[in-house]
Every structure is written in C-alpha cells, then in structure tokens.
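Chemist: Here you go, sequence then predicted model.
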Amino acid sequence: MGVRGMGEASAWARAVASAVSELRNRVGLTVQELADRIGKDPSYLYGRLNGSAPFNINDWELLARALGVHPIEIARLAAKFAADEGHEMEPTIKLDPTELSRRLQVLQAAPRTAGPEFDAAVLVDRAAEREIELTMEQWSQLRSGTAGDEVSVRVLDLVAEYTGVAAGYLTDLSDAGLAETTEAQLELRNAIREVGGESLLARSVGDVSPAALRAIAASLRAAHRGSSS
C-alpha cells in the first residue's frame, strides 16, 4: 500500500501514522503505553509516528490488537487522512470473488432490517453521497464474481451498513463463525417476512446461536403453515 520498505515513509505511510495517532488518542494511550502493548521500543514507535519510517504489515496486526480495532479500521482512517491531504488512496482488500459473490447475493435476497427491500440503485446513490466509487456496472460485477479479487473496503462497509450485517461478514471471509451466525440471522429475517411479521425485522435477537436462530425460523414457518391450513 505505497510503503517503501524501511526508507522514508510515503504519503500513504504517513496517513497510516496519522490514523494510528488518532486511534491512540481515542483510547487514551501514551506512546510509551502503546509501545509496551505492541512489544516495541518507544523510539521505534516515535520514528514511525513522525514519518521517519513506515509501519510494516506485522506492525498493523499488533497495533490493531493494542488499539482494539480491526486492521481494516486503520486502513479506513488512513484513507480519510490521505484524502484530506489530496492523495487519492482507496483502501482495498483481497478476497475470493466467488465467495464474496455468494454472500452479496444472499444479502441482496434477504429483507433489510429497516426500510424498503434491497435496491442496488439506492445503494449506488448512497455511495455517491459519500464519495465512494460504485456504479451499477461495478455492483453487477461484484455480485456476479467477475470484479476481480481487489475490492474497496468502503464499498463493503457500505453494503454491510445498508443490509444491517456486521462488516466482517464481507471483509473477513475466513471467519466461519460470523458467516454462520449472519446467515442464520438472515434466514430468520426471511422467515419473519414470509409470515408477515415485518415489524419484527428491526428487533435484535441478542446473543442467540445460529442453530437456535434457524430453529426459530422453522417454528415460525411451521406455525404460519398451520394457521393457513
């Protein structure tokens, strides 16, 4: 992402340093405390925060854990700082296009927790309002799995927000537990829609296991069939 090894930090690396500083301030850590948390000498951290050298990939993981965020949050905030400085740097993530396509299709078919059904045109309009690059053609490519494996993090965040799911469902395809829980919740949404309980869609189901969510969905459908016969 624009980092030049161990030499002088690039514009992107300086934006990352600004993001780390912002997150450090949010949680109220001193540089010394953050250095202790990531197991580095304070001079190492100071050198990267002041732009003398870039953070490396291993640093990102350590920093994210120490700051209580996902590494993608660092990238997202860094992109904002880069844009403020006039640098067009869109954070991207490498994902399996086929699996991402499957999940996007699942989301598009499921009821949303609030508002009308999924509308790709509305999604594209929301992207434009936030200056996120997303056209109908690009959405179609993402949904069909033909867009390639480099995907905009901000696009995925927007889709997750619009459909009412955790961003990690789209940005961390390796998290099987989150995928199972999310898809069980979506199955319950579908069951609620089928039985005409739209007013229940926006209500939280709390900390319920995927198996229990699917059992609830099956019970709703069974009860609805019984009342209709």
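Modeler: The structure has been received and is ready for your questions.
Chemist: from here on, contacts and neighbour counts on C-alpha atoms
Modeler: Fine.
Chemist: now the strands for this protein?
Modeler: In the chain, the segments counted as strands under DSSP state E are 92-94, 150-152.
Chemist: Out of these, which gets nearest to residue 67?
Modeler: Among these, the nearest to residue 67 by C-alpha to C-alpha is strand 92-94 (20.5 Å).
Chemist: buried set for the closest one?
Modeler: Buried residues in strand 92-94, defined by neighbour count with 16 or more other C-alpha atoms under 10 Å: residue 92.
Chemist: Would you format the strands of the chain as a markdown table with distance to residue 11 included?
Modeler: Putting the strands of the chain into a markdown table (distance: least, C-alpha to C-alpha, whole Å) gives the following:
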| stretch | distance to residue 11 |
| --- | --- |
| strand 92-94 | 16 |
| strand 150-152 | 19 |
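Chemist: in the chain, which spans are helices?
Modeler: Listed in chain order, the helices of the chain (DSSP state H) span 11-27, 31-38, 42-49, 57-67, 71-84, 97-109, 120-129, 136-144, 153-163, 168-171, 176-194, 210-228.
Chemist: ok, and what's touching the last one?
Modeler: Going back to what we said before, that points to helix 210-228. Here helix 210-228 makes contact (C-alpha atoms under 8 Å, 6 or more residues apart in numbering) with 180-181, 184-185, 187-188, 191-192, 194-195.
Chemist: Second structure for comparison follows:
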Amino acid sequence: MPFLSPFFVFIVSPFFVFGSAFSEDEPVTCGSVLKLQSVADNVRLHSHEVKYGSGSGQQSVTGNSNSDDVNSHWQIIGPNSEPCQRGQPVKCDSSIRFMHLQTRCFLHSHEFSAPLSRGMQEVSCFGKEGQQSDSGDHYKVMCSGDVWTQDEQIKLKHENTGNYLSISGQQFGRPISGQREVIAAPSAGHKSLWLAAEGIFIKA
C-alpha cells in the first residue's frame, strides 16, 4: 500500500452512526456511544481509516474540530478480563475500553513514539471487535466521585504505560490538515482533560 504522506496511508470503509442525547449529572454507562471532547482544545477524539506512516503503522487517532463528524463516535465496553453490563455506570478508577464505532478497532497505546511530539508516545486504534484486543486497549477513568458523570472533566490513564491520553497542540498536514495530534503523555495537565460530549447514553 503506497504512503500518502510521512505519517498516513488511507483505507476505505462504509459504516455509519446515528443521533445524540446528553444529560448533565447522569452517569456515563457501559454500552454508551459518545464523543470525547478535549477541554483544552475543544476537539473531539477521532479516528478514521488512515494509518500512521511511521511508528506502529496502526490506524491513526487525532483530534477533530468538526463536532458533526461520525468518525468521532466511540463505544464504551469493559476490559478484556471483565466485560461490563450494558447500562452499568462506569466507576471512577475502573478500567474500560473505547471501541471506534465506524471501524470497530480499540483506542490503544504502546511505547512507539508519537508522530509529531518528541518524547511522547503514540495513540492508535488497534485490533478488531471480537477478534483482537489486548491490555494495551485498557484505560483507567480518573474522576472525582464514585462514578463518571456526563458533565464531569476526566483523565484517561493508559493502564500498561501509566501515560495519559492528551492533546499535544501539534497539527497534522496532508491528508488530514488541521487535525490535532493525540498522544500519551507521562504526566497529566490541562491537555489531558476530557469531557463526554454528544452521545447516546444507555440506561440500565
């Protein structure tokens, strides 16, 4: 497959998502489909069938300023060892996985270097629902109460590396000009804060 830039190659897929609903103070639950918004940069966590042309070569994960883009939907599911029940509130300090709804791969990190930010680690979308997933897909929800609520700013700590899902502030060029780099950072700051934005939240 030919490389289209130093960082990306394309694949094609036809999968679509639907509507949205949001309620403050309500818990975020297993099985829910949502968009994660960066508090610092007001972009949504995003993936698409564009692979990194460096590092792991896995499907890329970025921040997208277009709030209507269907490639920013993620479904919350339990870790590999302990599936969570649909509608079950996500507890603070618990581990979950985020499955990209369009391509069915999992939000992932590892020790590959980030494509633009020196000293940071890459965040990718890896594996496939029902076929391949490992502990590199596990993120711990860092929140202040008993459960993650829809109006709460949270941090997501990668279980294997201890790094935090973050926006770097760097922007990509072609073929995804203007999209932000998403990284795994060794320490958490303002750029590591995320908020549940648009979504369909499953109730028990």
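Modeler: Cool, the structure landed. For clarity, every value in this text was computed on a predicted model and none was experimentally measured.
Chemist: quick one: TM-score?
Modeler: Between these two chains, after superposing, the TM-score reads 0.24 (TM-score structural alignment, normalised by the length of the second structure); 94 aligned residues with a C-alpha RMSD of 6.4 Å.
Chemist: do you know how far residue 125 of the second structure is from residue 106 of the second structure?
Modeler: With distances defined as C-alpha to C-alpha, to the nearest Å, the gap from residue 125 of the second structure to residue 106 of the second structure amounts to 5 Å.
Chemist: Compare those two (neighbour count), which wins?
Modeler: Counting neighbours by other C-alpha atoms under 10 Å for residue 125 of the second structure and for residue 106 shows that residue 106 has the greater number, 28 against 25.
Chemist: Check whether residue 166 of the second structure really touches residue 185, as I assumed.
Modeler: Yes. Between residue 166 of the second structure and residue 185 a contact is recorded at 6.3 Å, counting by C-alpha atoms under 8 Å.
Chemist: More neighbours: those two, which one.
Modeler: When residue 166 of the second structure is set against residue 185 and neighbours are counted by other C-alpha under 10 Å, the residue ahead is residue 166, at 29 against 26.
Chemist: I'd like to know which elements the particular helix or strand that has the more buried one in it is packed against.
Modeler: Here residue 166 of the second structure sits within strand 164-171, counting by DSSP states H and E. In terms of contact count using 3 or more C-alpha pairs under 8 Å, 6 or more residues apart in numbering; DSSP states H and E, strand 164-171 of the second structure is assigned the packing partners strand 153-158, strand 180-185.
Chemist: tilt between the first one and strand 164-171?
Modeler: This points to strand 153-158 of the second structure. Per axes from the mean of the first three to the mean of the last three C-alpha atoms, to 10 degrees, the angle that strand 153-158 of the second structure makes with strand 164-171 is 100 degrees.
Chemist: Could you check the angle strand 153-158 of the second structure makes with strand 180-185?
Modeler: Computed with the same axes, to 10 degrees, the direction of strand 153-158 of the second structure lies at 60 degrees from that of strand 180-185.
Chemist: Could I get the contacting residues of the residue lying closest to residue 10 of the second structure once chain neighbours are set aside?
Modeler: Counting by C-alpha to C-alpha, 6 or more residues apart in numbering, residue 50 is the residue found nearest to residue 10 of the second structure once chain neighbours are left out, at 4.3 Å. When contacts are counted by C-alpha under 8 Å, 6+ apart, residue 50 of the second structure is found next to 8-11, 59-60.
Chemist: and the helices of the first structure, which is most packed in?
Modeler: Among these, judged by mean count of other C-alpha atoms under 10 Å, the one packed with the most neighbours on average is helix 168-171 (a mean of 22).
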